[in-house]
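here you go, sequence then predicted model.
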Amino acid sequence: MGALSGRTALVTGGGRGIGRAISERLGRDGARVGVHYASDETAAKETVAAIEAAGGEAFTLRAGLGEPGDAEALWTAFDAHADGLDVLVNNAGINKTLDGTLRPFGEMTRGDVERLFAVNSTAPFFVIQEGLSRLRDGGRIVNVSTRLTQGAARSDLIAYAMSKGPVDVLTRSLAKELGPRGITVNAVAPGAVDTDMNAGWLRGETNAEARAATGALSPLGRVAGPTEISDIVGFLASEDSRWVTGQWIDATGGALL
C-alpha cells in the first residue's frame, strides 16, 4: 500500500509541468487525484492517463481561476467526482502579463498586475476557504510559492514575486488557524525548473549559456526537474510530515545560500 492509499487529492494546474509531476507522484503514492486545469484539457487528460497506466486513479476537472466564482466552480466540479478531500495542492499560477509576455516594471499595466494577483494569491485564498468544509481533519495543504519572495526579483518578475508574497503569509497564518484540526499547511518554493513553460530560455543549444548560469546558482550545479519539486510535495502530503507546518520550504537546490 502507498503512503496515501485511500486518500483523495486535488492539484490545481495539475496537468502540466510541476503540477503534472505532483499529480503523478501523489497517484503513485496511492491517492485518487483530481487533476485541475483551466484551458489545456488535453494535458490534463494525458496526466490522468499516465496515473492510470501506473496503476493509480485520477480524474480531471475544469475551472478558470482568477475570476469571480472560480472557487465555487472548482469545488462544484470536484464534488461531481469525490465526497471529501485529504490533500490540497495550490499549484496553479502565472508569471506573464495579459498578452502572454514578460515586461519590465515600468511597462506593467494595472490590468497585468491585477491579473497576477487574482490568479496567484486571491484564487488560492478562496479555493482553500471554500474547500475547508471538504478537507478532512488531519489533511494537508501545500501551496506552491517561489524563491523570489525571499530576495530581489529582476524587473520583469517583480509583480509576479509580489503576487506570491501573500501565499507565504496565507501559509503561516492558516497553519495556526487549522492546527487544531490536525491540518498542516506548508509552502514549497522552487527556483527555476526545467518545464515546458521555461523551455524557451532553458532548453536547446542556443540557451546553453543561460542553462549553465542558472544551474550554477545551486551548489549542486544543475537545473531542477519537476520531480525535484513533486517529491518534496509528496513528503508534505504524507504522514511522515505530520510535525511540519507553517513552513516555507526552500526548493531551489541551495540557490539562496
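Sure, I can see it.

every contact and neighbour count from this point should use C-alpha atoms.
Fine.

in the helix or strand harbouring Thr76, what's buried?
Assigned by DSSP states H and E, Thr76 belongs to helix 70-79. Buried positions in helix 70-79, judged by neighbour count with 16 or more other CA atoms under 10 Å: Asp70, Ala71, Ala73, Leu74, Trp75, Ala77, Phe78.

out of the residues you listed, which is nearest to Ala175?
Ala71 (20.4 Å; CA to CA).

picking that back up, turn the buried residues of helix 70-79 into TSV, columns for distance to Val33.
Shown next, in TSV, are the buried residues of helix 70-79 (distance: CA to CA, whole Å):
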residue	distance to Val33
Asp70	20
Ala71	18
Ala73	18
Leu74	14
Trp75	14
Ala77	13
Phe78	10
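
ok, those residues vs Ser173, which is closest?
Nearest to Ser173 among those: Ala71, at 19.9 Å, using CA to CA.

you'd agree the closest one is up against Phe78?
No - the pair Ala71 / Phe78 is not scored as a contact, 10.5 Å apart, by CA atoms under 8 Å.

next SSE after the longest helix along the chain?
Counting by DSSP state H, the longest helix found in the chain is helix 158-178. Moving toward the C-terminus from helix 158-178, the next helix or strand (DSSP H and E) is strand 184-190.

next, the angle from that next one to helix 158-178.
For strand 184-190 against helix 158-178, the angle by axes from the mean of the first three to the mean of the last three CA atoms, to 10 degrees is 160 degrees.

what's strand 184-190 packed up against?
Counting contacts by 3 or more CA pairs under 8 Å, 6 or more residues apart in numbering; DSSP states H and E, strand 184-190 packs against strand 135-144, helix 158-178, helix 226-237, strand 248-251.

looking at those, which is closest to Ala21?
Per CA to CA, nearest to Ala21 of those: helix 226-237, 5.6 Å.

packing partners for the closest one?
Packing partners of helix 226-237 (3+ CA pairs under 8 Å, 6+ apart): helix 17-28, strand 135-144, strand 184-190, strand 248-251.

at 10 Å what do you get?
On a contact count with 3 or more CA pairs under 10 Å, 6 or more residues apart in numbering; DSSP states H and E, helix 226-237 meets helix 17-28, strand 85-90, strand 135-144, strand 184-190, strand 248-251.

can I get those in TSV with mean neighbour count and distance to Val11?
Formatted as TSV, those follow (neighbours: other CA atoms under 10 Å; distance: least, CA to CA, whole Å):
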stretch	mean neighbour count	distance to Val11
helix 17-28	27	6
strand 85-90	25	5
strand 135-144	22	9
strand 184-190	26	14
strand 248-251	20	18
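
take a look at this one as well, against the first:
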Amino acid sequence: MQQSFLAAQTTAFNAWISGYIDQGTSYLKLKQINEDLTAQNKALMSELYGKDKSANPQFRRITDTIGGGQIYTFVDADIVNNSITRKDNYFTIDRGKRHGVFPKMGVIAPNGIAGIVVNTTNNYALVQSILSVNKIKINAALKNSGYFGTLTWRGDNSRTMHLADIPKYVPLKVGDTVVTDGKSSIFPQGKMIGRVAGYEVDSKTGYWDISVELNQKMGNLQKVFVVRNLKKLELKQIQDTLDAAIKND
C-alpha cells in the first residue's frame, strides 16, 4: 500500500515537473519570438524612416506613388507630453528647427494621423492634436468610393471624429475605411485614419454625418513621424495665382 502511494506521488510529481518544463519552454519560445519580431520591426523602421537615435536624425525621402509621384520626407520623434481631455489638445515632440521641423508640417503616428505642427524651438515642436474642436480640419476620403469630405472632432470622445460633406447617395457601411485624401499639402494620400462606426443624414445639410473610429489611440501616443512635402512651396505658389485671379474678377 505504501509503495503504491509513493508510486502515485512520484508519478504526479513527474507529471507536474513535465508540465512545468513544457510551460517554461513555451514561455522561452514566445519570448524569443517576441524578441525576433521586435528586432525585425526595428530593422524595418530603420530602413524606411532612417531611425537611428545615435545619429542626428534626418528626413528620409519617400515616394508616394499613389499621389502621382509626390515626394515626402519623414523624421521620427518621441512624445514629450500629450493631452486628450481639453477642447483643443496639443502634444510636444523632441524634434525642432535643427531637425528640419517647422510649423504647418503634418504629424503621423504608426496607426493613423496625429496632428499638425504649430510652433517650434531648436529642439522641440508643439503639435496641434487632431483632437481639437476649433483649430483643425482634415481632408479625408472613403477608401472604397473615393468620395472625400472634412474630418473634425466634436470634443466628446477621444476615439471618434466626424466626417462631413459626403453626399447621402454615396453607399456606406459600418467598417468602411477612411483615409487621408492627399488634397492638402499636409498629409500623404492614403494614410489610414479609421473606420466608419456609424452614420446618419444631417438634417441641416442633407449630407452624411459619419462617425469615424480612429485607428490610432491618441491617449497612448509614444512615437510619431513629422511629414515634409517637398512640393509644398510649388503647390502654394500655384494656389496663390488662383486667389489673385479670383480677386481680380
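Happy to help now that I have it. Quick caveat, the model's predicted, so the values are computed rather than measured.

please state their TM-score.
Put the two chains on top of each other and the TM-score (TM-score structural alignment, normalised by the length of the second structure) is 0.26; 112 aligned residues with a CA RMSD of 6.0 Å.

ok so, going back, other SSEs contacting the helix holding Thr76 of the first structure?
Against helix 70-79 of the first structure (3+ CA pairs under 10 Å, 6+ apart) you get strand 32-37, strand 57-62, helix 123-131.

now the helices and strands packed on strand 184-190 of the first structure in a markdown table, with distance to Arg28 of the first structure?
Listed next are these as a markdown table, based on distance: least, CA to CA, whole Å:
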| stretch | distance to Arg28 of the first structure |
| --- | --- |
| strand 135-144 | 17 |
| helix 158-178 | 26 |
| helix 226-237 | 10 |
| strand 248-251 | 21 |
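
Ala208 of the first structure is nearest to which of these?
helix 226-237 (19.1 Å).

okay, the helices and strands packed on helix 226-237 of the first structure in JSON lines with distance to Glu177 of the first structure next?
What follows is these, written out as JSON lines (distance: least, CA to CA, whole Å):
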{"stretch": "helix 17-28", "distance to Glu177 of the first structure": "25"}
{"stretch": "strand 85-90", "distance to Glu177 of the first structure": "16"}
{"stretch": "strand 135-144", "distance to Glu177 of the first structure": "12"}
{"stretch": "strand 184-190", "distance to Glu177 of the first structure": "10"}
{"stretch": "strand 248-251", "distance to Glu177 of the first structure": "17"}
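
Val127 of the first structure: which of those is closest?
Nearest of these (CA to CA): strand 85-90, 8.3 Å.

now do the closest one and strand 32-37, the angle between them.
30 degrees.

what number of residues lie near Ala199 of the first structure?
A count of neighbours around Ala199 of the first structure, defined by other CA atoms under 10 Å, yields 12.

mind listing what's buried along the host helix or strand of it?
Ala199 of the first structure belongs to helix 199-202 when assigned by DSSP H and E. Neighbour-count burial for helix 199-202 of the first structure flags Leu202 (criterion: 16+ other CA under 10 Å).

out of the helices and strands packed on helix 226-237 of the first structure, which gets nearest to Asp231 of the first structure?
Proximity to Asp231 of the first structure (CA to CA) singles out helix 17-28 among these, at 7.0 Å.

tell me the helices and strands packed up against that closest one.
Packing partners of helix 17-28 of the first structure (3+ CA pairs under 10 Å, 6+ apart): strand 8-11, strand 32-37, helix 41-53, strand 57-62, strand 85-90, helix 226-237.

for the fourth one, packing partners?
Spelled out, it's strand 57-62 of the first structure. strand 8-11, helix 17-28, strand 32-37, helix 41-53, helix 70-79.

quick one: list the elements packing against the longest one.
Counting contacts by 3+ CA pairs under 10 Å, 6+ apart, helix 41-53 of the first structure is packed against helix 17-28, strand 32-37, strand 57-62.

how about those in CSV, adding distance to Arg140 of the first structure?
Output for these, formatted as CSV (distance: least, CA to CA, whole Å):
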stretch, distance to Arg140 of the first structure
helix 17-28, 12
strand 32-37, 14
strand 57-62, 18
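
identify whichever of these lies nearest to Ala9 of the first structure.
Closest approach to Ala9 of the first structure among those (CA to CA): strand 32-37, 4.8 Å.

any idea of the angle that closest one forms with helix 17-28?
Orientation check (the same axes, to 10 degrees): strand 32-37 of the first structure against helix 17-28 gives 160 degrees.

tell me what strand 32-37 of the first structure is packed against?
Strand 32-37 of the first structure packs on strand 8-11, helix 17-28, helix 41-53, strand 57-62, helix 70-79, strand 85-90, going by 3+ CA pairs under 10 Å, 6+ apart.

what about the longest strand in the second structure?
The longest strand of the second structure (DSSP state E) is strand 70-82.

and whatever helix or strand comes next after that strand with strand 70-82, angle?
Note on strand 70-82 of the second structure: by DSSP H and E, the next helix or strand toward the C-terminus is strand 88-93. Relative orientation of strand 88-93 of the second structure versus strand 70-82 (the same axes, to 10 degrees): 100 degrees.

show me what strand 88-93 of the second structure is packed up against.
Here strand 88-93 of the second structure touches strand 70-82, strand 112-120, strand 125-132, strand 223-229, going by 3+ CA pairs under 10 Å, 6+ apart.

so what secondary structure elements neighbour the shortest one?
Using 3+ CA pairs under 10 Å, 6+ apart, the elements in contact with strand 223-229 of the second structure are strand 60-64, strand 70-82, strand 88-93, strand 106-109, strand 112-120.

check the second one too.
Contacts defined by 3+ CA pairs under 10 Å, 6+ apart place strand 112-120 of the second structure against strand 88-93, strand 106-109, strand 125-132, strand 177-180, strand 192-201, strand 223-229.

is it possible to export these to CSV including distance to Gln70 of the second structure and mean neighbour count?
Listed next are these as CSV, based on distance: least, CA to CA, whole Å; neighbours: other CA atoms under 10 Å:
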stretch, distance to Gln70 of the second structure, mean neighbour count
strand 88-93, 26, 21
strand 106-109, 15, 24
strand 125-132, 23, 25
strand 177-180, 14, 24
strand 192-201, 18, 19
strand 223-229, 8, 22
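
Arg20 of the first structure is nearest to which of the helices and strands packed on strand 184-190 of the first structure?
So among those, helix 226-237 is nearest, using CA to CA, at 8.3 Å.
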